[in-house]
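[1] Provide a 3D model corresponding to the input given below.
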Amino acid sequence: MFRKFKRSRSVGKQPLTDQLADAVLEQIRKGFDPERVDELIAKAVPEFIDEMAPMLAGRIKKDKRTLRANRRAERGFDRRLAKQWGKALDLYQITLFMCIELGEGAARRDGEHLTPTEQNILEALTGLHVTACRVAGEVLTLLSHGHPRGALARCRTLHETAVIAGLIAESATDAVHCDLAERFLDHEIVGRRRDALQFQKDHIVLGEEPLEQEFLDEIERRYDEVITKYGADFKREYGWAKKFSPNDNFRELEEKASLSHVRPYYQWASSEVHCGARGLSHNFIEYRGITVRDVGKTNIGLIDPASMALSSLLQTTFALAAVKISDGVDMDAILHMRAIQEIMSACIDVLFEAQEGIDRAERKILKGMQKNR
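    The predicted structure follows:
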């Protein structure tokens, strides 16, 4: 926390707090008119705040000593966390690097030998895999600095990515739904149009220049094309999946991807994304026999976000590496996927070992505290 500062007097004039006190005393001597005193206070307090707030802000910004102390504390925490969880996080990072490398190889398939439908499938799966790798990296950074709840929030995106990637890969061999990737890619203009219209509505309040009409016209042209091509339902959030999944909602997409069993974790992660009362309950943790509000970093709770992230990352990677398109399945890629699964399994084992080590240390500390009472 930042240190409290003594307020210095303004040069050449009486501080507002003293002015306020003098005015109150004067009114008391005159017979104490409560309404007049309230009026003076109501007028003086905002002036006092306006004068003192910039002074306080300026002194806090200049307080490098407190900033350095806080940073030393943060670095110390990160070092202790690395000592406890470093082996597991190293295995997580190895898994991530292998998935990136495998995805790069799969994305370099010879597009000249692919049909337009297969090119769409490869483009969609490559894009989804890029997202999965980037988000998995974000999860690693958050875990490495003691923010498992932030990591869990990013796991929500990873799960959605894995579901969609799995469906597109599965549709590659379905004569009826092999256009699912094309629909998914074409749906981009629906979101772009929504965002553009919202910006155009609010640009004045935002203090921004409006979008050029030529740009908006081009968006409308492309939007009209896809609605004409796929129908009015295409404008819905999951309109691209309407043909494949008539209910076109994410819950049904999870079921079709055989990932509905992950929904409890997905809902848990969602409570860290949306600001609801359910998420507030996650702010409380038990620490050495008492319940505290966790406002900062913690060295517990890394197992669930790490394992959820790795699972979704592997599912997305496998969808790209093993998709059945005209050039066949890359057996070398399948071999590497099996190796990645082994490393992931080892990572999860070490995660549990790390948590067990922390639990043992805490039990020892609690036992010592009880003994000394």
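
[2] going by C-alpha atoms from here, please, whenever you check contacts or count neighbours.
    Noted.

[3] ranges for the helices of the stretch 51-200 of the chain?
    Applying DSSP state H, counting those that start in this stretch to the stretch 51-200 of the chain gives helices spanning 64-107, 116-144, 148-171, 180-186, 188-206.

[4] out of these, nearest to H274?
    Ranking the helices of the stretch 51-200 of the chain by proximity to H274 (CA to CA) places helix 148-171 first, at 9.2 Å.

[5] got the angle between that closest one and helix 116-144?
    Here the directions of helix 148-171 and helix 116-144 differ by 160 degrees (axes from the mean of the first three to the mean of the last three CA atoms, to 10 degrees).

[6] what's helix 148-171 packed up against?
    For helix 148-171, the elements it packs on are helix 116-144, helix 180-186, helix 250-256, helix 263-270, helix 303-321, judged by 3 or more CA pairs under 8 Å, 6 or more residues apart in numbering; DSSP states H and E.

[7] sequence B follows; please return its structure for comparison with A:
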Amino acid sequence: MSEKETEIDDWYITATKGVMERVVKEVESYDGEIDDEAEEEILDIGVDVLLDELARKYDKAIKEEKSNRDQMEESIRGTWEHALDFLDFFILVNQKSRRLIEQVSGVDEKDEDYQFDALMRLHVRALRVSREVAALLRAGFADGAMARWRTLHEIAAVATIIAEEGEVAGERYLKFKTAKDLFRVKNNYDDYFEKLGFDEIPEEDVEELEAQTEELIDKFGEDFDNFNGWATAFVEGGGGVTITDLIEEAELEEYLPFYALACDSIHAGSKGTLFQMGLHEAEMGGEEEVLLAGRSDIGFTDPAQLTAIMLRETTEALRALVPDENWQAHWEMYFRAMDVLVDEIADAFWHVDQLLSGMRGAGVRPDVA
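    Okay, here's the model as predicted:
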């Protein structure tokens, strides 16, 4: 544990010490062996004292947390602000492009064009996830940003497939929600709603979901209610289509090593526990190991660059909505320009990352909170 962490924990140690002293006094006040009833009474007293102690330390604790956050955000602004602003600008440019495509698409009844509806919804979600990545980076959470990028990789793959396969793919994708809802009810909700204190879903609602799903299976095939069943008509995968299948079908598989890295940030395995993007390799392991419990100002390059790449891919999928040849020259010019911006974003982040990594390698203590 670093010296900084010890200082931050002083208020908690003080509170805990007060609780233990009170519990000891209560134990000493009993003559003879403490039975179960007495033990429960002592524990209840300890809980009350602990809550009172924590309440007294609340203002100090929040003040320290805000101070740490403000200090880290100031550090990030001082080093990363230009690069992060560049990423924000790129996201906004892609949002404006979506609105232009919406205007020139020629789709009047949007709810009757499944491909249009699916791609527009996917792109809006991609924009939101991209902004979540940017927000996490500004807050100093590189691993969290990488985890959110994983979702963006999947969105780009799905959008690419729907753009290539057309209207039927859009319809299958949007209507697959019904089959997924039924799966969630039968395999998740029904098993746990009582323990959670929730109400049981009315039988007539479940029957309606079952009937709707059967209609979709009759229309789209017996594999429709399998894992990612909407994509079984376009992607080979016996018994269900995996996320990797979708990524490979969209020809975005070269980013799978980063996808695997993002999975480590999401799951509770040892890799994600022992490796953090927010730390320099010199800070992991050994006598000078840093245990990163919060924010850091390092490791931003991969999630930022990958976010720009996948948002650009998702935007390009919208190109399928405007097949007019008069617009093709515009889109060609636009996406070539986006490629240049993606490279420049990568360079902007990489230069800052190299500077900070060099400082870490030279023994400069990390700025973590």
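
[8] out of the helices of the stretch 51-200 of the first structure, deepest packed?
    Across the helices of the stretch 51-200 of the first structure, averaging neighbours per residue (mean count of other CA atoms under 10 Å) puts helix 148-171 on top, at a mean of 24.

[9] what range does that one cover in the second structure?
    Aligned using TM-score structural alignment, helix 148-171 of the first structure spans residues 142-165 in the second structure.

[10] likewise for stretch 251-260 of the first structure?
    Stretch 251-260 of the first structure covers residues 244-253 of the second structure once aligned (TM-score structural alignment).

[11] pull up the distance across the matching stretch, start to finish.
    One end of stretch 244-253 of the second structure sits 8 Å from the other (CA to CA, to the nearest Å).

[12] and it, what's buried?
    245-250, 252-253 (16 or more other CA atoms under 10 Å).

[13] ok, now which ones touch the counterpart of A211 of the second structure in the first structure?
    Following TM-score structural alignment, the counterpart assigned to A211 of the second structure within the first structure is R221. Neighbour list for R221 of the first structure: empty [criterion: CA atoms under 8 Å, 6 or more residues apart in numbering].

[14] helix or strand for R221 of the first structure, which one?
    Secondary structure from DSSP states H and E places R221 of the first structure in helix 213-230.

[15] now do stretch 288-307 of the first structure: everything it contacts.
    Residues from elsewhere that reach stretch 288-307 of the first structure (CA under 8 Å, 6+ apart): 81, 92, 139-140, 143, 145-149, 151-152, 155, 283-286, 348, 351-352, 355, 362, 366.

[16] can you check stretch 230-245 of the second structure too?
    Here stretch 230-245 of the second structure makes contact (CA under 8 Å, 6+ apart) with 154, 165, 169, 172-173, 176, 223-224, 226-229, 246, 249, 253.

[17] which member of these is positioned nearest L311 of the second structure?
    Looking across these and measuring by CA to CA, the closest to L311 of the second structure is E154, at 10.9 Å.

[18] state the distance from that closest one to T244 of the second structure.
    As judged by CA to CA, E154 of the second structure and T244 of the second structure stand 9 Å apart.

[19] what do you get for E222 of the second structure?
    Separation of E222 of the second structure from T244 of the second structure (CA to CA): 22 Å.

[20] which residue packs closest to E286 of the first structure, ignoring adjacent ones?
    Nearest residue to E286 of the first structure, sequence neighbours excluded (CA to CA, 6 or more residues apart in numbering): V292, at 6.4 Å.

[21] ok, now I121 of the first structure?
    Counting by CA to CA, 6+ apart, A181 is the residue found nearest to I121 of the first structure once chain neighbours are left out, at 5.1 Å.

[22] trace that neighbour over to the second structure, please.
    Aligned by TM-score structural alignment, A181 of the first structure pairs with G170 of the second structure.

[23] so what's that match up against?
    If a contact means CA under 8 Å, 6+ apart, then G170 of the second structure has 114-119, 162 as its contacts.

[24] turn the helices and strands packed on helix 148-171 of the first structure into CSV, including distance to L211 of the first structure.
    Converted to CSV, these look like this (distance: least, CA to CA, whole Å):
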stretch, distance to L211 of the first structure
helix 116-144, 27
helix 180-186, 22
helix 250-256, 32
helix 263-270, 33
helix 303-321, 36
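
[25] circling back: how big's the offset between the match of helix 148-171 of the first structure and the first structure?
    Stretch 142-165 of the second structure, aligned to the first structure and superposed, deviates on average by 0.8 Å (mean CA distance after the TM-score superposition for the first structure).

[26] in contact with the residue nearest to I162 of the second structure when sequence neighbours are not counted, which residues?
    Leaving aside its chain neighbours, I162 of the second structure sits nearest to A169 (5.3 Å; criterion: CA to CA, 6+ apart). For A169 of the second structure, the contact set (CA under 8 Å, 6+ apart) comprises 115, 161-162, 230-231.
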